[in-house]
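In: sequence? don't have it. structure:
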């Protein structure tokens, strides 16, 4: 089965390959939305749909597009993508030793 993966994530590629799908990789050019922890599900759905639409607009509709979004919530705060190494370190320290 041929599909387009709207992500450059090696983990998402590996998950598809585990079920016998080698996707065409096309990372989405989409500005992700944000919100508070009570909106985490809505934010994830918004981001996944936006990524899917952006890739479909670029690649056409001949192949299905798979898009997803992952959101980490801790202490009722959505943790976004770290902007630099210092922010990544701070995020990992915040998550360290906790169930998440």
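Out: Nice, thanks for sending it over. Here the structure is a predicted model, which means the values were calculated and not measured. Numbering: from 1, shown residues only.

In: can we go C-alpha only for contacts and neighbour counts from here?
Out: Will do.

In: Pull the contacting residues for the residue nearest to the spatial centre of the chain.
Out: Nearest to the geometric centre of the chain sits residue 69, at 3.0 Å (CA atoms, centre = their mean). With CA atoms under 8 Å, 6 or more residues apart in numbering as the criterion, the residues that contact residue 69 are 44-45, 47-48.

In: My read is that residue 70 contacts residue 44, right?
Out: Yes. Between residue 70 and residue 44 there is a contact under CA atoms under 8 Å: 6.6 Å.

In: okay, these two: which has more neighbours?
Out: residue 44 (19 against 13; other CA atoms under 10 Å).

In: Leaving out chain neighbours, which residue sits closest to the more buried one?
Out: Sequence neighbours aside, residue 69 is the residue nearest to residue 44 in space, at 5.4 Å (criterion: CA to CA, 6 or more residues apart in numbering).

In: distance of the one you found from residue 41?
Out: According to CA to CA, to the nearest Å, residue 69 stands 10 Å off from residue 41.

In: got another, please set it beside the one above:
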């Protein structure tokens, strides 16, 4: 469908199985290739700027390797509640603290995406507002013990048990909360 990309070799720089699946569902052929990046960002960035900065940082790690026909797709997702940036939890205690902070409140899930080739770069962010019902300690414990959400920003996956029982509303892209704003990505790829 994205005929403008037929001359590109697509690289998805992500280990996320959810991102792999969504890109596959777009009908794209791509290679998965990642590079180690120290995910540190300047303190003065706004929540909307942080995931874009990190996605661009991940893309820049490929600069010295680029061939003429490669297009790398990088992404980063954060969860933000009251200007507190929640990345991936360090351990069980951290996951519990994050889910307790989200309980009974609204928060933002912000994904930054960078598309980069040898001579072009396009970056964007997408924000989704998510509202959790009040979660009991038992519900949080059950989720952490059974789903081990240590690879997820904000310590939860909307597509898992906690999303089924705990999220009572979202405004914006559901897929953004899963980890990739796929509709916006499709638009940007079609213009690349």
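Out: Yes, it's here. All figures in this text were calculated on a predicted structure; none of them were measured in a lab.

In: Take the contacts of residue 69 of structure 1 and keep only those in strands.
Out: Assignment to strands by DSSP state E places none of the contacts of residue 69 of structure 1 there.

In: still contacting in structure 2, which of those residues?
Out: Retained in structure 2 (both residues aligned by TM-score structural alignment, their matches' CA atoms under 8 Å) from those: 44-45, 47-48.

In: would JSON lines of those residues with distance to residue 13 of structure 1 be doable?
Out: Listed next are those as JSON lines, based on distance: CA to CA, whole Å:
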{"residue": "44", "distance to residue 13 of structure 1": "19"}
{"residue": "45", "distance to residue 13 of structure 1": "20"}
{"residue": "47", "distance to residue 13 of structure 1": "18"}
{"residue": "48", "distance to residue 13 of structure 1": "16"}
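
In: What would I type in ChimeraX if I wanted to highlight the buried members of those residues and nothing else?
Out: The buried residues among those can be selected in ChimeraX (16 or more other CA atoms under 10 Å) with this line:
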select :44,45,47,48
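
In: Among the kept ones among the contacts of residue 69 of structure 1, name the ones in helices.
Out: Within these, residues falling in helices by DSSP state H are 44-45, 47-48.

In: host element of the aligned partner of residue 91 of structure 1 in structure 2?
Out: Under the alignment by TM-score structural alignment, residue 91 of structure 1 pairs with residue 98 in structure 2. Assessed by DSSP states H and E, residue 98 of structure 2 sits inside helix 92-102.

In: Mind giving me the packing neighbours of that helix?
Out: helix 137-147 (3 or more CA pairs under 8 Å, 6 or more residues apart in numbering; DSSP states H and E).

In: how far is the helix it packs on from where the chain is centred?
Out: 22 Å (CA atoms, centre = their mean, to the nearest Å).

In: Brilliant, that's me finished.
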